[in-house]
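**Q** Provide a 3D model corresponding to the input given below.
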Amino acid sequence: MTYRVLTRIGLVLGTLVLIATTACRPPSAPASAPIAPAPTSGGAGLAHDFVASPVVVPEEQNAGPQRIVSLAPMATEICCALGLLDRLIGRTRYCDYPPAVAAVAPLGALNELNVEVLVTLKPDLILISGTSRAISDRLRPLNLTCEWLPDNRLEDVFDAMTRVGELCGRPKTARRLCAAIREDLAAIATRYRPATPSRVLLFPTTLTTPPTPPYAAGPGSFYADLIALAGHKLALNDTQQPWGPLSLEYILSTDPDVLIELDPDGASRPGGDADALAAWSRVGDLKAVRERRVRVLRGGQHYLPGPRVAHTFEAICRAISEPPR
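**A** Below is the predicted model of the structure:
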């Protein structure tokens, strides 16, 4: 869902194609030691980078399919977090993390998939995010083993990791990974627990100049789940869609406490928050502008409901909790 929505609103992201509570919840008395924390990629943050530093249960090291193709960055990162980087034989051109995936053969993107090359690779398993009909129609006649991974909600992250673990002979590794990420999320939520909830709007792109109605994350998106987990709430009503444009008049009327934009590479907001504040000041009299609580989150990882979701959660928590600049 995330990829399909963002491509419809014209985002060109160099880091993504796009975009189970019980199954992934850590057991009350684990039979073996928990997953060892990987170093963070953000310095002093609480979120660990399990994609760059996976830990595999020893007995599962040699299990599972040997030839995997990933047609989504979130699927690629899940594979790497499960220690399956050496099994990847194909990826999209947007799959660029961890850096070592650059050695894996690129196959284009969803709408430009090189099916001929894909067939010659003879994959045991193809992983795809969402339920794109376009890619389904192209792959179905090929009689290849494909798995579509859920990518809408926060719990879908854990469902997807669990499913890949099952398919690739690493169910224990997947359970430990889910448990470790849940621990990161809980620790971050505790650190940033607010005294008073803020009303937030989050936009997967930056506001244009002059301002035009921007797309926003709504109820049913994994961003909404993260904001709720942080103790805050979307400045939207529950009847709105997970993704959709908001009129400038609606934004003025709802008057959120915090505005958050996503900028994949910093190109749209080279000046960071200051640039975003200047852009949103042209919309009208907004509380977030008056109180200088307009934030920009940089990085393609913030578009992916995958193993680095705790990094996005921590960035959102920090953006909301930081004092005005």
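**Q** rest of the way, CA atoms for contacts and neighbours
**A** Fine.
**Q** can you give me the helices for this protein?
**A** Listed in chain order, the helices of the chain (DSSP state H) span residues 2-8, 21-24, 73-81, 115-121, 133-139, 154-167, 171-191, 222-229, 248-254, 273-280, 287-290, 309-321.
**Q** which strands or helices does the last one pack on?
**A** This points to helix 309-321. With contacts defined as 3 or more Cα pairs under 8 Å, 6 or more residues apart in numbering; DSSP states H and E, the packing partners of helix 309-321 are helix 171-191, helix 222-229, strand 294-298.
**Q** re the thing from before, ok, which of the helices of the chain comes nearest P242?
**A** Smallest distance to P242 across those (Cα to Cα): 8.3 Å, for helix 222-229.
**Q** contacts for that closest one?
**A** Applying Cα atoms under 8 Å, 6 or more residues apart in numbering, the contact partners of helix 222-229 are 152-154, 189, 200, 202, 217-219, 233-234, 305, 313, 316-317.
**Q** looking at the residues you listed, spot the one nearest P98.
**A** The closest of these to P98 turns out to be P305 (Cα to Cα; 15.5 Å).
**Q** before we move on, the earlier item: in TSV: the helices and strands packed on helix 309-321, plus mean neighbour count.
**A** TSV is the format used below for the helices and strands packed on helix 309-321 (neighbours: other Cα atoms under 10 Å):
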stretch	mean neighbour count
helix 171-191	21
helix 222-229	21
strand 294-298	24
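**Q** among the ones you listed, which is nearest C79?
**A** Of all the helices and strands packed on helix 309-321, helix 171-191 sits nearest to C79, with 10.0 Å by Cα to Cα.
**Q** here's the other one to compare against:
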Amino acid sequence: MPQRPQMRGSSPNLVLCLIVIAWLTAIAPPARTQTTTIRDDTGATLRLTTPARRIVSLAPGATEMLFAAGAGDRVLATVTGSDEPEAAKKIERIGDANALVFDRLITLKPDAVVVWKDLTNKLIIDSLVNKLKLNVYYVSVRMLDDIPHSVLRLGVLAGTSAIAESAARSMELKIAALPKKVSFNRRPLDVFFMIWDVPLYTVGSRNVVPDALRRCGARNIYDDIDFPSPIVEFEDIKKRNPDVILMAAPPITARDWRERWARFPSIKAVANKQVLTYSDVRLTRMGPSAIDAVPGLCQQLDRVPR
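**A** Next up, the predicted model:
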């Protein structure tokens, strides 16, 4: 009877080796998941295995920055006031700076929640970090020059760096075209920038408004307060005696505020009829469009007698 030919290269030892290799592969521990460390505007870090695909933004300025960074389609939900760009208006709202629908946030399962340092309510942030254990990314901007840098970092968060870099370069060119500082040919105007009436909210040094005012030849009278939007006392405003009161409000609201200021003619701004309406919300949102709002602010202040 003819013998069956053996397979070339086959041997009991080879078969045994293959069995051992297969067994070792089966019991080997799984490969470690690669993580990326991402640094936010405050220097804090968070670790993600992939770029953030599911983002919730809890600040209008941050929402605008995410769109500029090419990550607008990653934003699942945001807060009241996130109206720029136009596409942001279609995003679901789950609260505002002081209140949040946490049940809805949980169901969205975000990879990262973007908050604004010192503007988003601290109790909300505490719940996000300590109770829900979510990845919290902080945005913090106090100068116009900070905005393009924030956009760049958000591009890293979302994995859209190429788009973010292009947008940041465009912003830097716009900022470079703005005045750099107060002109010393004229005395800087002392400005009280009014955000709300009861209580009286204004802007402190941790806000882009004072930087914009400086570029327009003016000075924020509360630049000595290291906070974005502090509450101030009326008597202290009288002591600081501003040349101009800029009311950041719609025309009808500003009309009511102006009528109240009219009762205090000892304030220079009131006596000289320089209680003015400033309706451009782009500046107080502190997103990329704040840069575009500066020329209009300068034009308005240039008309004030000195």
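**Q** turn the helices and strands packed on helix 309-321 of the first structure into TSV, including distance to P256 of the first structure.
**A** Compiled in TSV, these are given as follows (distance: least, Cα to Cα, whole Å):
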stretch	distance to P256 of the first structure
helix 171-191	21
helix 222-229	13
strand 294-298	10
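**Q** for A72 of the first structure, find the nearest of the ones you listed.
**A** The closest of these to A72 of the first structure is helix 222-229. By Cα to Cα, the value is 16.8 Å.
**Q** for the equivalent of K273 of the second structure over in the first structure, which non-adjacent residue is closest in space?
**A** Correspondence of K273 of the second structure to the first structure, assessed by TM-score structural alignment: R292. Closest residue to R292 of the first structure in three dimensions, ignoring its sequence neighbours and counting by Cα to Cα, 6 or more residues apart in numbering: P324, at 5.1 Å.
**Q** report the contact partners of that neighbour.
**A** Under the criterion of Cα under 8 Å, 6+ apart, the contact list for P324 of the first structure reads E291, R292, R293.
**Q** what about 10 Å?
**A** Under the criterion of Cα atoms under 10 Å, 6 or more residues apart in numbering, the contact partners of P324 of the first structure comprise A288, V289, R290, E291, R292, R293, V294, R295.
**Q** and for L286 of the first structure?
**A** Contacts were defined as Cα under 10 Å, 6+ apart; by that measure L286 of the first structure touches I251, L252, S253, T254, D255, P256, D257, V258, L259, W280, R292.
**Q** any idea how far A100 of the first structure lies from F203 of the first structure?
**A** A100 of the first structure is 30 Å from F203 of the first structure, where distance means Cα to Cα, to the nearest Å.
**Q** who has more neighbours out of the two?
**A** In this view A100 of the first structure and F203 are compared by other Cα atoms under 10 Å, and F203 has more residues nearby, 22 against 12.
**Q** list the contacts for the aligned residue in the second structure for that one?
**A** In the second structure, the residue equivalent to F203 of the first structure is F193, according to TM-score structural alignment. Contact analysis of F193 of the second structure by Cα under 10 Å, 6+ apart lists 201-204, 209-210, 213, 219-222, 242, 244-248, 276, 278.
**Q** so F193 of the second structure versus Y201 of the second structure, what's the distance?
**A** Distance, F193 of the second structure to Y201 of the second structure, by Cα to Cα: 9 Å.
**Q** could you do W261 of the second structure as well?
**A** 15 Å.
**Q** and if you look at A290 of the second structure?
**A** Taking Cα to Cα, one finds A290 of the second structure at 19 Å from Y201 of the second structure.
**Q** so for those two, which sits in the more crowded spot?
**A** A290 (20 against 17).
**Q** before we move on, back to that, now, the contacts of F193 of the second structure that are in strands?
**A** Helix and strand membership here follows DSSP state E; of those, those in strands are R219, N220, V244, I245, L246, M247, A248, L276, Y278.
**Q** now the first one: closest residue in space that isn't a chain neighbour?
**A** The reference is to R219 of the second structure. By the measure of Cα to Cα, 6+ apart, the closest residue to R219 of the second structure outside its immediate chain neighbours is D190, 5.0 Å from it.
**Q** contact partners for that neighbour?
**A** Contacts of D190 of the second structure were listed using Cα under 10 Å, 6+ apart, and they are 213, 217-222, 240-245, 268-269.
**Q** and if you look at C79 of the first structure?
**A** 51, 54, 68-70, 73, 85-88, 127, 161, 164-165, 168, 307.
**Q** repeat for V244 of the second structure
**A** Here V244 of the second structure is in contact with 189-193, 218, 220, 267-270, 272-276, 301, 304 (Cα under 10 Å, 6+ apart).
**Q** aligned counterpart of it in the first structure, please.
**A** By TM-score structural alignment, V244 of the second structure lines up with V258 in the first structure.
**Q** likewise for D83 of the second structure?
**A** Residue mapping for D83 of the second structure onto the first structure gives D96, with TM-score structural alignment as the criterion.
**Q** test my guess that its match contacts A75.
**A** No. Under the criterion of Cα atoms under 10 Å, D96 of the first structure lies out of contact with A75, with a separation of 11.7 Å.
**Q** neighbour count winner among the two?
**A** The neighbour comparison of D96 of the first structure against A75 (other Cα under 10 Å) goes to A75, with 30 against 20.
**Q** map that one across to the second structure for me.
**A** Under the alignment (TM-score structural alignment), A75 of the first structure maps onto A62 of the second structure.
**Q** my guess is that match meets S140, correct?
**A** Yes. Using Cα under 10 Å, A62 of the second structure is in contact with S140, at 9.3 Å.
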